[in-house]
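Q: okay, predicted coordinates and the sequence, questions at the end:
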Amino acid sequence: MSIQESLALPITTFNELMVFDEYIEPQGPIIDDVRHAITQANICRNSPNMKIEGIKKIKASDHRMIKDKVFKSQEEMKKQAEIRRQNQLNAIMSKLPPDQAARVKQKIKTGVNNGSK
């Protein structure tokens, strides 16, 4: 669509297109992922090597590559950052000798950081 065509549109149509372009269309990869998951599940179901019990257990959701929730809230992002920080801390602590690890844990509990509170 050219600039002249977009300027000639009624404002309601322009706003609808803007909402579609900004908020709905980015969900396109999710729709493609669902389509591919269904196709993959059907391919597995049509395999001559599958038994009936295996065919009944196959779900399209097992073949999804994108999680259901794409847009995360601020709380979810904070929770993920805290989990990531805790995992990093656990990785560092696992490399320390037990006596040093105990001292570091004690300092973390008391809130001491680099010798100051």
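A: All right, it came through fine.
Q: okay, CA-based contacts and neighbour counts for the rest of this
A: Will do.
Q: list the buried residues for the helix or strand where residue 14 lies?
A: In the assignment (DSSP states H and E), residue 14 maps to helix 11-19. Of all the residues in helix 11-19, not one is buried under the rule 16 or more other C-alpha atoms under 10 Å.
Q: can you list contacts of the host helix or strand of residue 53?
A: For residue 53, the enclosing helix or strand under DSSP H and E is helix 52-57. Helix 52-57 is contacted from outside by 44, 45, using C-alpha atoms under 8 Å, 6 or more residues apart in numbering.
Q: put this beside the first:
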Amino acid sequence: MLRRGLSNDEIQQMSVMMYYELWFFDSFIEPQGPVYNDFYQARLVHTIEANNPNLTKEYRKKLNMKDHLLIKDSVFKSQEEIEKEKEQQELKRKKAVESMFDPALLDKVRLKQQKKVNNG
């Protein structure tokens, strides 16, 4: 807020609502705000990494600019979006755990579970 030319006295005299409106604008909406700057830096790092001649095509396809963001997108998400993300993370975690086991062993476990459900 001080970059707009507001002095410390002016900030002290303004209402609390006005202060938070200005803070919100400075933090999340203004183009020179931290979110915009973070987006710029993430895009720069992503571009540099994507142009690295030592990377394979598979790795380049996996590159995602969101991996380089420091400020995450959880600020404006609804509860449903947050729950969906948690479910996706849980699904990824389960797949990672299953990938550690032999596929034949996992098939046996699934067959036993299906038999229990059908008999139960």
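A: Right, received. Where do you want to start? Because the structure is predicted, anything quoted here is derived from the model rather than measured.
Q: can you calculate the TM-score here?
A: TM-score of the superposed chains, computed with TM-score structural alignment, normalised by the length of the first structure, equals 0.45; 82 aligned residues with a C-alpha RMSD of 4.1 Å.
Q: about what we covered before: identify the residues contacting whichever helix or strand comes after the helix holding residue 53 of the first structure?
A: Once the chain leaves helix 52-57 of the first structure, the next helix or strand it forms, by DSSP H and E, is helix 74-95. The contact list for helix 74-95 of the first structure, computed with C-alpha under 8 Å, 6+ apart, reads residue 101.
Q: buried residues, the longest helix along the second structure. List them.
A: For the second structure, the helix reaching the highest residue count under DSSP state H is reported as helix 79-98. Across helix 79-98 of the second structure, burial judged by 16+ other C-alpha under 10 Å covers no residue at all.
Q: can you tell me what sits against the very next helix or strand once past it?
A: Moving toward the C-terminus from helix 79-98 of the second structure, the next helix or strand (DSSP H and E) is helix 103-119. Applying C-alpha under 8 Å, 6+ apart, the set of residues contacting helix 103-119 of the second structure from outside is residue 98.
Q: list the buried residues of helix 103-119 of the second structure.
A: Buried residues in helix 103-119 of the second structure (16+ other C-alpha under 10 Å): none.
Q: burial of the residue lying closest to residue 19 of the second structure once chain neighbours are set aside, as a residue count?
A: Of all residues not flanking residue 19 of the second structure in the chain, residue 11 sits nearest, at 7.2 Å (C-alpha to C-alpha, 6 or more residues apart in numbering). Applying other C-alpha atoms under 10 Å, we find 14 residues neighbouring residue 11 of the second structure.
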